[in-house]
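[1] kindly generate the corresponding structure for this input.
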Amino acid sequence: MSQIALPLEQNLSSEQDGYLVTAANSEVHRQLQQWQDWSHHTMILIGPRASGKTAMAAAFAAETGGLILEDASSREDDEMFHLWNRANNEQKPLLLLSEKPVSQWDVALPDLKSRLASSLHLEIGPPDQAMIDGLFQKYYAARGLTISQDVLRYLEKRMTRSYAMVQQLAQKMDALAIETKRPINLAIAKSALGFIETDDEKVDV
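    A predicted model of the protein is given here:
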């Protein structure tokens, strides 16, 4: 089966077949390539839901053999400290993932606090337009579908710019296209936005 090439913008690249790199996460990507320079060989990566933390971590682990701890802010001190010592003993890099900055973690162990404080802290930035376009394209290419530039430009002017919204809209447009047996077009995009805005209003009430 032939693969569908993503019509990616010039400043967008695909890495490890798992995540996209734009200005929003380029510094994180660069640092993942230079893990030998991390303080304590540890990085704390902060990013919102659906921002690609898990995909970046999977690619990093596959390439380096490093250890990964997802949702680190909710972990017990002992679990995190044990993993830290294991990474140290095995001479492997450690990547801690969280949606919350370290200042909001409930850490009690003084030794763990000091190590976290002295580690490299990086945050995935809000999605730029290249990232938003690329994520939509990647989602539909994986399903053998395409999304037109007209639809992308329509959404660009109207959608909330967040990773979670890209995911929500992509899934809703996909479901509507299947339901109506139509391609991803402006009508589908308008309907999807309408459904999501209605749902958001119900939540706010």
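
[2] okay, CA-based contacts and neighbour counts for the rest of this
    Noted.

[3] can you confirm residue 27 is in a helix?
    Yes: the assignment for residue 27, made by DSSP: H, G, I helix; E, B strand; the rest coil, places it in a helix.

[4] how many neighbouring residues does residue 73 have?
    Counted by other CA atoms under 10 Å, the residues lying close to residue 73 total 21.

[5] gap between the nearest residue to it once chain neighbours are set aside and residue 112?
    The shortest distance from residue 73 to any non-neighbouring residue, by CA to CA, 6 or more residues apart in numbering, is to residue 105 (5.0 Å). Look at residue 105 and residue 112: by CA to CA, to the nearest Å, they are 11 Å apart.

[6] before we go on, could you also do this sequence so I can check it against the first one:
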Amino acid sequence: MSRQLAFNLPLRAAHGRDDFYVSAANAQALDSLDAWRDWPGSKMVLIGPPASGKTHLAHVWRDQTTAQIVAAARLADADIAALGAEKAVVIEDCEFLPRYPGAEQALFHLHNMLATQRAALLMTAATAPRDWGLLLPDLASRVLAAPVTRLDAPDDALLAAVLVKLFADRQITITPALIAYLLPRMDRSFAAARLLVATLDAEALARGTGVTRALAATVLDKC
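    The predicted model follows:
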């Protein structure tokens, strides 16, 4: 991170991954995952809008628990017996389970195997379980019994930290004033932040200039 910038933001290293910045938007979810040993029924549902950091936080949790991470799209083809012997498992994008033949049955059996040995199950999704449209009643009842924790859309503090890091990763020197200019004018997601920084970098290289407020205004006008 650039030494010019002095954002007073707490951060938590993601054990070999990118830094995980803590703000009001994600602190409660992070605390909930930290307390995984106390989860009722040893399970938790993590929900949040697209690009809010669910996958990042799931990987932070994996580094704490040695969990295996499986996408819902691949669940029907996974070795459920092997997963059921793990101490912790993450299933991502669970709102799409009904799309994949056999996925609900696979999660049902996995849930039961993990519950038998009191292993931890983390399920991530963009929406609450009641909105997944699960067709298997026995699975629906088990998932609906799981506690839920939420990632909110990134707030200014979190977006500022993400922007600073994205610029620093590209070795682009910026000022706090530029961050303050971008925040109220950009779409409020990590995906939008990545796209904006990449676009500013490309435009600056094409023009042979630095990333300035004037350049940012031009790029934002095109978005």
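
[7] can you calculate the TM-score here?
    After superposition, the two chains reach a TM-score (TM-score structural alignment, normalised by the length of the first structure) of 0.84; 194 aligned residues with a CA RMSD of 2.1 Å.

[8] ok, back up a step: just tell me what the residue nearest to residue 73 of the first structure corresponds to in the second structure.
    Aligned counterpart of residue 105 of the first structure in the second structure: residue 132 (TM-score structural alignment).

[9] same check, this time on residue 154 of the first structure
    Match for residue 154 of the first structure (TM-score structural alignment): residue 181.

[10] before we move on, which element is that match in?
    helix 176-182 (DSSP states H and E).

[11] go on, residue 159 of the second structure?
    Short version, using DSSP H and E: residue 159 of the second structure is in helix 156-169.

[12] what's around residue 170 of the first structure, how many residues?
    For residue 170 of the first structure, using other CA under 10 Å, the count is 20.

[13] try residue 90 of the second structure
    Neighbour number of residue 90 of the second structure under other CA under 10 Å is 25.

[14] wait, what's in contact with it?
    By CA atoms under 8 Å, 6 or more residues apart in numbering, the contact set of residue 90 of the second structure is 58, 62, 67-70, 121-124.

[15] pretty sure the match of residue 105 of the first structure contacts residue 93?
    No: using CA atoms under 8 Å as the test, residue 132 of the second structure is too far from residue 93 to be in contact (10.0 Å).

[16] how near is the residue in the first structure sticking out farthest from the centre to residue 100 of the first structure?
    The centre of the first structure is farthest from one residue, residue 110, which by CA atoms, centre = their mean lies 30.5 Å away. Remark: distance between residue 110 of the first structure and residue 100 of the first structure (CA to CA) = 19 Å.

[17] one more: residue 169 of the first structure?
    Distance from residue 169 of the first structure to residue 100 of the first structure, by CA to CA: 24 Å.

[18] do residue 62 of the first structure as well
    Taken as CA to CA, the span from residue 62 of the first structure to residue 100 of the first structure is 25 Å.

[19] equivalent analysis for residue 143 of the first structure, please.
    Counting by CA to CA, the gap from residue 143 of the first structure to residue 100 of the first structure is 32 Å.

[20] got it, and residue 69 of the first structure?
    For residue 69 of the first structure relative to residue 100 of the first structure (CA to CA), the value is 14 Å.

[21] mean shift of the longest helix along the second structure relative to the first structure?
    Counting by DSSP state H, the longest helix found in the second structure is helix 190-207. With mean CA distance after the TM-score superposition for the first structure, helix 190-207 of the second structure departs from the first structure by a mean of 2.3 Å once superposed.

[22] so which bits of that helix are buried?
    By neighbour count on 16 or more other CA atoms under 10 Å, the buried set for helix 190-207 of the second structure is 190, 193, 196-197, 200-201, 203-204.

[23] spit out the contact partners of the residue mapped onto residue 214 of the second structure from the first structure.
    Counting by TM-score structural alignment, residue 214 of the second structure lines up with residue 187 in the first structure. Listed by CA under 8 Å, 6+ apart, residue 187 of the first structure has no contact partners.

[24] now swap in residue 123 of the second structure and tell me
    Contacts of residue 123 of the second structure (CA under 8 Å, 6+ apart): 43-46, 90-94.

[25] residue 132 and residue 93 of the second structure - which one has more neighbours?
    residue 93 (21 against 16).
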